[in-house]
Structure formats: C-alpha cells, structure tokens
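> Give me a 3D structure for the following:
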Amino acid sequence: MISIILPTYNCADYLDRSIMSVIRQTYNNWELLIIDDGSTDNTKEICNYYCNIDKRIKYIYQINQGVSVARNNGINLAQGQYIAFLDADDLYTSNFCSELIYKIYNYDIAYSGFTYKKEDNTNKSKILKETGNILIPYLNSISNQEHPLHICSMLIKKDILIKNQILFTPHVKNCEDTEFIIKVLYVANANYFNGHLFTYLQGRAGSATSNTPIINQITSILESFKRIYISSPDNIKPHIRYLIKKEINFWLKTLLSRKLRKNIKTILSIKKWEIYNRNILNIKDKK
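As a prediction, the model looks like this:
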C-alpha cells in the first residue's frame, strides 16, 4: 500500500482538486493522510466530506507547527509500505502511483519529472535520468540551480526512512524538502520514470515562500545546506561545500543585477553569513 501524506494549512480553495487527483489514481491500494496544521478556514469540513465518501482518506488535526512536523506526523502514522507526499495546492496525474510503484521494484525510491505552473506560464522540470545512488548527480544539478526532484514527485520505501531515522527538520520554512531529499539520497538506490507525473503550483498567495522575506528564505536555504554539510560523510562534504558556495554566488549575482539600494541589506546579510561560516567554506579539500 502507498501512504500519501498531504499537509495543509488554510488551503481550502485548492484542497478539493488535490484530493480528487488522489481519488482518480488508476492504482487503488493507497491511503491518504490529510494532516491539518491548524487551519482556520473550512479545511475540516472539506476533509470530513471526503472521509465520508472514501474510507481510504483519513483526517488528522494538529496545532499549527509547520509543514515539516505535519509531514513527520504523517510518516509516523502511515500504514503503507511506501510513502508519497502531496501538497494541498498541487496535483498528481492519474498514473502517478501506478507508474512509480512499478519503477520502485528492487529500488528504495522512484521518481519522475514534474510540471510547474506560475500564473499562465507552464514549464517542465529536467528529468534526472540516473539509477542507483544518484546523490552526486542530484547535488550537481541543484548547484546549477536545476531542481530535477520534488518531494512530491517521489515514491519512497518507508523502511528506509525508519531504518535511517530520516525525518524533516522541524520549524524550517524553506528548503526543508531539499534537505530531506538529500538525506534520503545518502542511503537510497533510485529509479526514474521518464515523464512528468506531478504538477507544482508556484507563487501561490499565502504560501510559506510567498509570505517569507527574501533574506529569510536565503538564510533558511544556507542553514539547511550547512546542516547537511555537518552531518555528511567526509567524502560528500566537498560537494556540499561547493553547493553552498554556488548558492551564495547565485544570490549575490541575482541581487546585484537588480536595484542595488533596494537589496543592499540583503547582500550584506549574505556576506555576513559567508564570513561567519568561513570555517566551512575555506577548507581546502584533499586531492
């Protein structure tokens, strides 16, 4: 069985279509765990309606603690052999489960490409066509600002999460999903589906990213990468160090290309973070 974990917070306007994208799956052996992170809209009423018409759907309420805690609670409650994630404003294609359950055979995770929409613009992600341990190819991709994996475009064996005590870092608003993916890729063998099975809505009003100041977003990303660096094996640390340097350079270049006066505080904050963490960034790697 696949346990699909759907955290939600005040997404009542989008929740129907996300739930329906699960109900419409051609693969039927699933459960949907909707983790309500303290919503104040009519999320509960919508969820109770679907729970009454489909017993595979379960509604769990928690006091607002953030998406990471909601996903972790979902992992702990999951009854399935496999774990998938879906955000409340995003969609699966109808063959998401059937394609990935086939691809995960003899592997720890299976993943696909994804479509991302922002207003009237629609684009498709690059597909990382790699099998086995794909950690280094993935790190190389995100170092170049390419993001071929999304937390909601993956199917993961639950055993690998439990065995390696892999959870989301609580109370992190940005990059918590990338941090989680990297921790999974440390220990997982992966297979891919050559297609796009998930649609991601970018820039939704009220989302954690849209409500977070840019400097807080950048700092959260860098701190996530720093946590990954600290916990990484020695042979992986150079790759994470390179990732951090590339991320800093990307943001400095991006901000300097805009109005300098408007972004000067953010630029100085990034440089301050860089200086404070020079003990990580200035280490010379052994050849």
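> going forward, measure contacts between C-alpha atoms and count neighbours the same way
Fine.
> Residue 27 is in contact with residue 98, isn't it?
Yes. Residue 27 is within contact range of residue 98, at 5.1 Å (criterion: Cα atoms under 8 Å).
> So for those two, which residue has more residues nearby?
Comparing residue 27 with residue 98 by other Cα atoms under 10 Å, the one with more neighbours is residue 27, at 17 against 14.
> I have a second one here; can you model it like the first so I can compare?
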Amino acid sequence: MVVNSCLLYPVLLSKSRNKLFILLANGVRFMSEKVSVIIPAYNAEQYIKECIESLFKQSYKNLEIVVVNDGSTDGTKAILDEYEKSEKIVKVLHTENRGVSCARNAGLNIATGSYIVFLDADDYLVQNAVEILLSDAEKYNAGIVAGLMRAGVSDQPITLDDSHVEVWSDLGALEKSLEDNEFTYSSCGKLFKREVLENVRFVDGRRIHEDSYFVFCAFLKRPTVVARNVYIYNYRVNESSASHAAFSDKYFDILYFAQEKYKTIEENYPHLLDKAKNMLVKSNIAMLQCLLNTNEKKYKRDIKNSICEVKKYKRYFLPTYPGDKKRFVIVTHNLYGVFKFLYRLKYTKRINKA
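So this is what the prediction gives:
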C-alpha cells in the first residue's frame, strides 16, 4: 500500500536499510520501500538541477538519488558536489567517461533500494510518478511497472484510472516485446524490483538500443509486468541528435541486439520464434531507415544484407504502427530508392517549417 503522506500523520517507528516502518494515526502499520533513482550525467549542467528537483517534489519520499557523473567536463561536477553536501538523499559517484551503460551499471552497483528507477539527467518526472509506479508494483505484485514517456510538458501530478492498466505474467511481457519494439525501447519510465535485475546489466561498449536489450533481459526473469497508459516521464529532444543526424557505425548496435535477442529465443523459447523473426524484420527496416542518412558507398553491402533479411522473414511480419506496413511494402518490392526519396522529402519539409 502506498499512502500519500501529506494526507496522514505518520509516526516513524524504525528505519532499516531498505524500508521505513511507519505507524499511521489510525494505527495501521505499513512498509515504505526505498526506491533508488539512478541518474547518469554527462555534461548536464544545463538540466541536472531540474532533474534532481523533480525528485525532491515527488509525493513519495523514501527515495535514494544516485547520480553518476560520467566524466563531465562542464560544471556538472560542481553542481552535484553541492547537492551531495546539502542533501543526504543524494549519493554522487564520479567516474571516468565510459558511456551511459557503464554509468548506469555503476549506479546499480551502489544503489541500496528495494526498487530501481532510471532517469536521464536532462529529463524529469511528474510529481507523483514514483508513487504511481510503486503502488502498481504492490497492487499487482509486479517485478516491473512501466508508464509512458513524452516530450516534456508538465511535472504536475496526474489522476489515475484502472482501465488504463495492462498486466502480463510469466513470458507475456517477453512475447509482447517481440511484437512491439516500443515496449522495451527505454529503461526509463519504469520501476524494477531489485531481484529482477540480479545479474542483469547494460552491455558495455554499445550505444544504441542498449536499453531495449536490458529490458529484454529483465523480461527473461518472467516477472509480472504492469504497463500503465499514463504519462509519468518527460524527456527533452536534442535537435542535434534527431533522426536526420549523420549516420555512424554505432547504429549497427540495432542489429547486434536484435540478433542477440533472436539467439536467446531460438535457444530457450522456440515457440516464440515466429515473433522473434517479426522482431528481426522490424529491426532491419529500422536499420535501413538509419542508413538513409548516408551516401557512403561503404554501406552498400549492409543495405543489401538488411533488405535480404527483411525478405527472408517477410511472412512473419506483423505491423504495429500505421507506418510499419508502408515501409515494409517499399522494402520488399525493391523500392529502396523510393524509401530514401520519401524519407528525405519528409525531413526537408520538416526543416523548412522550423
């Protein structure tokens, strides 16, 4: 049970490493689980204060804020040092710059909460986000609870309606993730029970879709997963890294993780193999869309390979969103040039409107 503390008059009985034991005015005793919020930060001086302040505003108060400064070269370190001095709930770790995956792993290694939430340094939560996620975790005995993410609008609290909840048990969430890439797209906007993340870590050295594979590995633990159809997480869009940015080899991580997922399903859950093939089709189409941002001839073979993969598994394709089918038809009918033309036309119009 999660109780809004501003409506009650609790008396603290005792405090352990992960739990607060509280006696309410009516004599009811409940446990308030500690939630660790892990924030990787690299050159985040412009937004890190708003990010941390959104946690101070949370209606749920038993938080441990873990910020990993990933070798920032701006004023991030100085800001975090001030927070660490003044706020006991902020734990700061300074590391060399090794990337977001290593930073999150470092945060996981020192977090002491019973539950884990990931938050990026330039993003922020609505004021009752943690309370919503933890309430669902306890109500449904869930190992993972997910809310929705949106480009930043407001941090104001939101009201809930149970008709907006979906629940999966056993392999249900894993199966759903193979149908819908968006379901595992980010590790943010979710609450994880600590046991679910035992021996689960982000893959070092990979920079694209590392979140997706992390969540996929958590689903392999067969937890009960709750998805609440409300926006609890606000993110910022960095225009310099939008989808029309220059292509680089890091985008091949999309296929690396897709193939790792496929191998796992093939070896352990063959009854889900058809859906894994659907996932491969969508991943290769996503790769082709990324390759539209380059004119370099050195990627010609990669383009050909992705088209071949799409055609190889085309009978397993299941569209999730309206644009999926259009892209699939274009690729499977040898119209990659049309795909490229339409893509560039779309973003030329977007730039002209800006």
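> TM-score for the pair, please.
The pair, once superposed, lands on a TM-score of 0.81 when counted by TM-score structural alignment, normalised by the length of the first structure; 264 aligned residues with a Cα RMSD of 3.1 Å.
> Helix, strand, or coil at the closest residue in space to residue 131 of the second structure that isn't next to it in sequence?
In space, and not counting its chain neighbours, residue 131 of the second structure is closest to residue 60: 5.2 Å by Cα to Cα, 6 or more residues apart in numbering. Here residue 60 of the second structure is recorded as coil under DSSP: H, G, I helix; E, B strand; the rest coil.
> Residue in the first structure paired with residue 60 of the second structure?
In the first structure, the residue matched to residue 60 of the second structure (TM-score structural alignment) is residue 27.
> all helices of the first structure, in order?
Shown for the first structure, the helices assigned by DSSP state H span residues 12-23, 43-53, 67-77, 96-103, 135-143, 158-163, 176-187, 214-231, 237-256, 260-276, 278-281.
> Now render the ones you listed as a markdown table, adding distance to residue 202 of the first structure.
Output for those, formatted as a markdown table (distance: least, Cα to Cα, whole Å):
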| stretch | distance to residue 202 of the first structure |
| --- | --- |
| helix 12-23 | 13 |
| helix 43-53 | 21 |
| helix 67-77 | 17 |
| helix 96-103 | 20 |
| helix 135-143 | 18 |
| helix 158-163 | 28 |
| helix 176-187 | 15 |
| helix 214-231 | 15 |
| helix 237-256 | 19 |
| helix 260-276 | 23 |
| helix 278-281 | 31 |
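> For residue 61 of the first structure, which of the ones you listed is the nearest?
helix 43-53 (8.4 Å; Cα to Cα).
> Can you state the residues of the second structure onto which that closest one aligns?
Under the criterion TM-score structural alignment, helix 43-53 of the first structure matches residues 76-86.
> average offset between that stretch and the first structure?
Compared with the first structure after the fit, stretch 76-86 of the second structure shows a mean deviation of 1.3 Å (mean Cα distance after the TM-score superposition for the first structure).
> Pull out the buried positions in that stretch.
Buried residues in stretch 76-86 of the second structure, counted by 16 or more other Cα atoms under 10 Å: 76-77, 80, 83-84.
> Kindly report the same for stretch 20-39 of the first structure.
In stretch 20-39 of the first structure, counting by 16+ other Cα under 10 Å, buried: 21-23, 25, 27, 30-39.
> Ends of it, what's the gap?
End-to-end distance of stretch 20-39 of the first structure (Cα to Cα, to the nearest Å): 20 Å.
> Same question for stretch 31-46 of the second structure.
End-to-end for stretch 31-46 of the second structure, by Cα to Cα: 36 Å.
> Ok, stretch 121-130 of the second structure next?
Using Cα to Cα, first and last residues of stretch 121-130 of the second structure are 17 Å apart.
> That stretch maps to which residues in the first structure?
Taking TM-score structural alignment, stretch 121-130 of the second structure hits residues 88-97 over in the first structure.
> Next: stretch 325-343 of the second structure.
Going by TM-score structural alignment: stretch 325-343 of the second structure matches no residues.
> which residue in the second structure lines up with residue 12 of the first structure?
That one, residue 12 of the first structure, aligns with residue 45 by TM-score structural alignment.
> ok, how many other residues are close to that match?
Residues near residue 45 of the second structure, counting by other Cα under 10 Å: 20.
> Tell me the spacing between residue 243 of the second structure and residue 199 of the second structure.
33 Å.
> same thing with residue 69 of the second structure?
Distance from residue 69 of the second structure to residue 199 of the second structure, by Cα to Cα: 23 Å.
> What of residue 206 of the second structure?
The value you get for residue 206 of the second structure to residue 199 of the second structure, if Cα to Cα is used, is 18 Å.
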